[in-house]
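Q: Sequence and computational prediction follow.
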Amino acid sequence: MNAVVLAVAVMLLLSLFRVHVVLALVIGSLVGGLVGGLGLTNTINVFTEGLGSNASIALSYALLGAFAVTLSRTGLPDAMIDGAIRLVGKNGDTKRNMYSKVLILFMILVMSCFSQNVIPVHIAFIPVLIPPLLKILNELQVDRRLTASIITFGLITPYMWFPAGFGAIFHEIVQKNMKESGMSIAVSMVPEAMTIPSLGMVAGLLLAVFFSYRKPRQYKTTDVAAQGAMETNSYTTFSLITAIASIVATLAVQLWTESMIFGALTGTAVLLLTGTLKRGEADQVLTQGMRMMSFIGFVMLSAAGFGAVLRKTGDVASLVKASADMIGDNKLLAAFLMLAIGLLVTMGIGSSFSTVPILTTIFVPLCMQLGFSEMATIAIIGAAGALGDAGSPASDSTLGPTSGLNADGQHNHIWDTCIPTFLHYNIPVLIFGMIAAMVL
């Protein structure tokens, strides 16, 4: 059996049975390496060496968590809560609650989308924005699966579709790797080609909002601080000003250096230098924040090792070649199999940006042989890369929402984030990707 298929299947199956995702990734790596002929010792070595590729990402998330908790000491989250409470009202009627729910969810959607293109901070906004809003979301009885679906939509669709921020990087990766594989295209063609697959994401979001999770869901309102996330703090005009200044400094340095690490350090330094965060409390607060985001860091490290093992087996290429032998001249079947392979690989690796270079080597010649147009080929490769980013237990597009929504321990990563986002986004993108392959 193909090592990639088996490794991903084992990882997903274990995750569904509530085995911790880090353990599922490690066990899946061992299974994939052994089936792929690497042997136990070589599998362990490849997995260990692969950890380093995501080390900077793990450190980035730890420091962003530290900055988020430090920022909470300014009272900014509490000011947001107070504003939300005034918006809803202590005894707000049903109509006002509905408007408040729509406004808050729309704000989360906008922030999520902006985090990819307008202000490319990725998931850094989640630990700052979401935990303080949990009380008010509970008051409005918002299903957290809906909130997770909204955030994941905002983390994925903008880079698929819009050529700015992370989208510019993704489009450049598609264009560069297609050129190296024998098909020269202009990077300006990518957004147009990705329009139809991106509409699949829109369809999934509408389904989640207006059908799947529109009913109220009750949660127990608890003190988030007891779970080790945010603490309740009083705030002053000065503390709010320093909070905003630290956010601006963080964004400016991150955009200048292209490093989340130095951006988070800058924001924390601003709060320390202004005295908003007391030096005597700094160690405890920073450690608390790192602990909050450590889950994501460990999963990203494990996912890097898992992906390294899958690539080392060489079975990604054999999986693609085996699928090519099944296709014949059937273009619809070809589109389906290429997209399904992309879904499988990304679900395992957890990164769309890493999947595209793996797939283009085989997909581009295959698309040329079958007579797919340049636009159709872009749509297939772009959609195949993006498929699986939603729903993957190892993707930061699912880990990010979970880190915020589970601040009080009432949101399960697999059942409340991964499965809802898998069903609402991967299936529509697969269908819309096939449509794009046939009409472009």
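A: On my side now, so go ahead. Numbers count the residues shown, from 1 in each chain.
Q: Going by C-alpha atoms from here, please, whenever you check contacts or count neighbours.
A: Fine.
Q: In the chain, which residue is most central in space?
A: The residue lying closest to the centre of the chain (C-alpha atoms, centre = their mean) is S397, at 1.0 Å.
Q: ok, now which ones touch that one?
A: 123, 152, 155-156, 389-390 (C-alpha atoms under 8 Å, 6 or more residues apart in numbering).
Q: That one: which element?
A: Using DSSP states H and E, the element containing S397 is helix 396-405.
Q: try M368
A: helix 352-370.
Q: Can you name the element that comes right after that helix?
A: helix 374-386.
Q: So which residues make contact with that following helix?
A: 156, 160, 174, 183, 185, 189-190, 193-194, 197, 335, 338-343, 346, 352-353, 355-356, 359-360, 363-364, 367, 429-430, 433-434, 436-440.
Q: Provide a ChimeraX selection command restricted to the buried entries of those residues.
A: Only the buried entries of the contacts of helix 374-386 go into this ChimeraX selection, using 16 or more other C-alpha atoms under 10 Å:
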select :156,160,174,183,185,190,193,194,197,335,338,339,340,341,342,343,346,352,353,355,356,359,360,363,364,367,429,430,433,434,436,437
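Q: Out of the contacts of helix 374-386, name the ones that lie in helices.
A: Counting by DSSP state H, the part of these found in helices is 156, 160, 174, 189-190, 193, 197, 335, 338-343, 346, 352-353, 355-356, 359-360, 363-364, 367, 429-430, 433-434, 436-439.
Q: Mind listing what's buried along stretch 326-335?
A: 327, 331, 333-335.
Q: The structure to be compared is supplied as follows:
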Amino acid sequence: MAAAVIMSVLVLTILSLLRVNVIIAILAAGLTAGVMNGESLIASLKLITDGMGEQASVALSYILLGAFAVAINYSGITTILVGYLVRVLKDMRTLTVLVIAGVASLSQNVVPVHIAFIPILIPPLLHLFDRMKLDRRAVAAALTFGLKAPYVMIPVGFGLIFHQTIQESMDSSGLSISITEIAQSLLIPGSGMIVGLLIAIFYTYRRKREPLESDAAHEINFAASSEKTKSVRFNWRHGLTLIAIFVTLFIQAFYENLVLAALAGLILMFVFKVIPFKQGDRVVTDGIAMMGTIAFVMLISGGYANVLTETESVSSLVDASSEYIGDNQAFIAFVLLLLGLVVTMGIGSSFATVPILAALFVPICFSAGFSPMATAALIGTAGALGDAGSPASDSTLGPTSGLNADGRHHHIWDTCVPTFIHYNIPLFIFGWAASLIL
């Protein structure tokens, strides 16, 4: 049923904005989609639980990364990092956010670790952010930019995977295009994200913001006092910690397996005796406290995506829309991008959405006279749309996992809403323009 996707995404969005826990919101959205497609509540729940297995590896990697981040903090090396940044950056809020955006951008192409760096880099800096009265929404915007824009525009690392997914999906639908052409077609939509980042940093969130009160029930002590920061000196434990970090980065880049990488790094921290064995339970428990909710959200989002896939809700929505869009290219592009926004907001993954959308977009674009590059721009933009701003996307869950380590950052209002506004709107406009220009 075509309306099932729209209604379920509305349920997800409204409940999330009302500050209902995101896990409950996604479950409600999945049940809504199932029931509206004629499934019983029990059958809908089974579809959700069956689909959760698709995200098991991602969820496990989140838990292990959380434990690894806690282990790194235990070594004291993060205290040195905070002390250095305090001395260098001081009250330069804008420069701080730009540096974070740059570091995040490296995580997709140069050192393809995706979100793995966030629980390691961001929690130790929260004390610095509060001291500078830096608006954490600006940091969330910078992190999401770095997690999305590079893979949209640059065919290296995760970007190559994304572009190859577009190429293979279009080819399977009978339309051939090169990786180079795909990269060129996505430069215009990606430029929209650059505009959104600049607006967020230099206009929307440039003012000082008083830090919120800490939620003691969720706080993890990553911040060191100024006195402790000054007293810590680099020692052999810090050197071994750097070795563990480099091994983790190498395994992730070479084997492209985040679970293995995080597990290897965590094991090395114990083998090197940087972390005493008797602290093992505490490290893992604190890691779960920091990343457990995010991991479970990814599991539930996989179940929700399975409901939409198994009930063919997405294809029904596109088929129903294609009957009314006519032959006006501008209107067709607008409707297709709107469909991409709705679908990806629910599924929460641009990589998973592309094959679904490509199979449905290619015939429509071909009959409407769009060029292969314009079609690629529509598919790539439609896939990327909604990834920023979606409560179930790792592009928003990742930043929240780091920024909320002390319980002072709300996933929906401080991450999802700002990133939706600053990236989905320019992506939509620039992607729509690209489809008409190319």
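A: Yep, that arrived. From a predicted model like this one, the values you see are computed outputs, not experimental measurements.
Q: if we can go back for a sec, mind picking the one among the contacts of S397 of structure 1 that's closest to L319 of structure 1?
A: Of all the contacts of S397 of structure 1, D389 has the smallest distance to L319 of structure 1: 19.7 Å, by C-alpha to C-alpha.
Q: ok, the aligned partner of that closest one in structure 2 - how many residues close by?
A: Superposed on structure 2 with TM-score structural alignment, D389 of structure 1 falls opposite D387. Around D387 of structure 2 there are 33 other residues, counting by other C-alpha atoms under 10 Å.
Q: wait, D387 of structure 2 sits on T344?
A: Yes - D387 of structure 2 is within contact range of T344, at 6.0 Å (criterion: C-alpha atoms under 8 Å).
Q: what is in contact with those two at once?
A: Contacts common to D387 of structure 2 and T344, judged by C-alpha under 8 Å, 6+ apart, are S350.
Q: excluding its backbone neighbours, what's nearest L137 of structure 1?
A: The shortest distance from L137 of structure 1 to any non-neighbouring residue, by C-alpha to C-alpha, 6 or more residues apart in numbering, is to K101 (7.7 Å).
Q: same question, P355 of structure 2
A: Nearest residue to P355 of structure 2, sequence neighbours excluded (C-alpha to C-alpha, 6+ apart): S169, at 5.3 Å.
Q: Okay, and L65 of structure 2 sits in which element?
A: Assignment of secondary structure by DSSP H and E places L65 of structure 2 within helix 56-75.
Q: Comparing that helix with structure 1, how large is the average distance?
A: With mean C-alpha distance after the TM-score superposition for structure 1, helix 56-75 of structure 2 departs from structure 1 by a mean of 0.6 Å once superposed.
Q: Mind listing what's buried along the very next helix or strand once past that helix?
A: Sequence order places helix 77-89 as the next helix or strand after helix 56-75 of structure 2, per DSSP H and E. For helix 77-89 of structure 2, the neighbour count (16+ other C-alpha under 10 Å) marks 77-80, 82-83, 86 as buried.
Q: Closest one of these to S401 of structure 2?
A: T78 (16.9 Å).
Q: ok, that closest one touching P124?
A: Yes - the criterion here is C-alpha under 8 Å, and T78 of structure 2 meets it with P124 at 6.0 Å.
Q: Need the three-state assignment for D91 of structure 2.
A: coil (DSSP: H, G, I helix; E, B strand; the rest coil).
Q: The residue nearest to it when sequence neighbours are not counted: neighbour count?
A: Closest residue to D91 of structure 2 apart from its sequence neighbours, by C-alpha to C-alpha, 6+ apart: M132 at 5.5 Å. For M132 of structure 2, the count of nearby residues is 20 (other C-alpha under 10 Å).
Q: Can you tell me what M132 of structure 2 aligns to in structure 1?
A: Aligning on TM-score structural alignment places M132 of structure 2 opposite L140 in structure 1.
Q: Helices along the stretch 201-350 of structure 2, start to end?
A: With DSSP state H, counting those that start in this stretch as the criterion, the stretch 201-350 of structure 2 has helices at 226-231, 236-255, 258-271, 280-310, 313-322, 329-347, 350-368.
Q: Format those as a markdown table; extra columns: distance to I199 of structure 2.
A: A markdown table is the format used below for the helices of the stretch 201-350 of structure 2 (distance: least, C-alpha to C-alpha, whole Å):
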| stretch | distance to I199 of structure 2 |
| --- | --- |
| helix 226-231 | 33 |
| helix 236-255 | 32 |
| helix 258-271 | 33 |
| helix 280-310 | 28 |
| helix 313-322 | 33 |
| helix 329-347 | 21 |
| helix 350-368 | 23 |
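Q: which stretch among these comes nearest V111 of structure 2?
A: Nearest of the helices of the stretch 201-350 of structure 2 (C-alpha to C-alpha): helix 236-255, 6.7 Å.
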